[in-house]
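> fold the following.
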Amino acid sequence: MLEAFEAAAPSSGLDPYVPLVALFVLAAAFAVFSVAAAPLVGPRRYNKAKLDAYECGIEPSPQPIVGGGRMPVAYYLTAMLFILFDIEMVFLYPFAVTSDQLGFFGVVEIVLFIATVGFAYAYVWRRGGLDWN
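Next up is the predicted model:
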């Protein structure tokens, strides 16, 4: 019986994508449901403490913090550089795992990658991006 149904139904090229589309529809339905249901099932007793901004357990005040209260821009630049170089180094892991399968092509590619990262590192170092003062 199943063979007759499969023979009667024409096969389209989109059949492999049906589960993917179903997953996207399910994810979108869950997102919409979560946003719509949050006000209905969420807490309804608001007070001043719940509506105030949360500052890591420190009571927020309109007075400036001693020392200016602002973080220097160099802190954020250093954090971004760390993330940049850290993510680039993560790309070395697949090479380490498959180095014997890649052969000479893999060696050339990883040398080019390390050279590119090295040039970026030298540029940041030369521009003073790694200075802590």
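
> contacts, neighbours, all on C-alpha from now
OK.

> now do the SS call for P60.
Using DSSP: H, G, I helix; E, B strand; the rest coil, the structure places P60 in coil.

> neighbours around it, how many?
11 (other CA atoms under 10 Å).

> show me what contacts it?
P60 is in contact with A53, Y54, counting by CA atoms under 8 Å, 6 or more residues apart in numbering.

> wait, what's in contact with G106?
So G106 contacts F95, S99 (CA under 8 Å, 6+ apart).

> so it is in which element?
Following DSSP states H and E, the helix or strand that holds G106 is helix 92-126.

> buried residues, that helix. List them.
With burial defined by 16 or more other CA atoms under 10 Å, the residues of helix 92-126 counted as buried are F95, I110, F113, V117, Y121.

> quick one: the helix or strand where M80 lies to chain centroid distance?
Assigned by DSSP H and E, M80 belongs to helix 73-90. On the basis of CA atoms, centre = their mean, to the nearest Å, helix 73-90 sits 14 Å off its chain's mean C-alpha point.

> could you also give me the structure for this next sequence, so I can compare it with the first?
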Amino acid sequence: MLTNYAFIGIFALAAITFPLLPLVLSAFLRPNRPTPVKLSTYECGLEAIGDIWVQFKVQYYLYALAFVIFDIETVFLYPWAVAYGQLGLFALFEMVVFLAILTIGLVYAWKKGALEWI
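Model prediction:
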């Protein structure tokens, strides 16, 4: 029993050590010679023109959020579809309720105009 936890501990230690070790070593071994040219902001190799801070429209975030929601929906639907034969009628009812809630949310967002691009 303890050996199972030992493997988990070794794996966790390796998962923490492997990414951090190169970062720590590079911080000590690299040359550190900052110059004004190295510290300047650039855009595709050219000097930046105008303000560096750019604000994005909120609609982009709404589309990203809608994508994440429906992407997670497929994550829930796929295992259900694979195991549908073993789950029975109750699982079908649960999935219909799940899809109904998502559909109601989509219709609400559509009616509110949250899915309008411009």
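
> just give the TM-score of the two.
Aligned and superposed, the two chains score 0.76 in TM-score terms (TM-score structural alignment, normalised by the length of structure 2); 117 aligned residues with a CA RMSD of 2.6 Å.

> about what we covered before: what span of structure 2 is the helix holding M80 of structure 1 aligned with?
Helix 73-90 of structure 1 corresponds to residues 58-75 of structure 2 when matched by TM-score structural alignment.

> so what touches the matching stretch?
With CA under 8 Å, 6+ apart, stretch 58-75 of structure 2 has contacts from A114, L115, E116, W117.

> contact partners for the second one?
Taking CA under 8 Å, 6+ apart as the criterion, L115 of structure 2 is in contact with Q59, L62, Y63, A109.

> could you see which of those residues carry over to structure 1?
Contacts retained in structure 1 from these (both residues aligned by TM-score structural alignment, their matches' CA atoms under 8 Å), given in the numbering of the listed structure: Y63, A109.

> how far away is the spatially most central residue of structure 2 from W80 of structure 2?
What sits nearest the mean C-alpha location of structure 2, by CA atoms, centre = their mean, is V68, with 8.2 Å. From V68 of structure 2 over to W80 of structure 2 the distance is 19 Å, taken as CA to CA, to the nearest Å.

> likewise Y60 of structure 2?
With CA to CA as the criterion, Y60 of structure 2 and W80 of structure 2 are 31 Å apart.

> returning to what we had before: which among the contacts of L115 of structure 2 end up buried?
By 16+ other CA under 10 Å, the contacts of L115 of structure 2 give L62 as buried.

> mind putting the contacts of L115 of structure 2 into JSON lines with distance to L25 of structure 2?
Formatted as JSON lines, the contacts of L115 of structure 2 follow (distance: CA to CA, whole Å):
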{"residue": "Q59", "distance to L25 of structure 2": "42"}
{"residue": "L62", "distance to L25 of structure 2": "41"}
{"residue": "Y63", "distance to L25 of structure 2": "41"}
{"residue": "A109", "distance to L25 of structure 2": "50"}
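
> quick one on the thing from earlier: check the mean deviation of the match of helix 73-90 of structure 1 from structure 1.
Aligned to structure 1 and superposed, stretch 58-75 of structure 2 gives a mean residue distance of 1.9 Å (mean CA distance after the TM-score superposition for structure 1).
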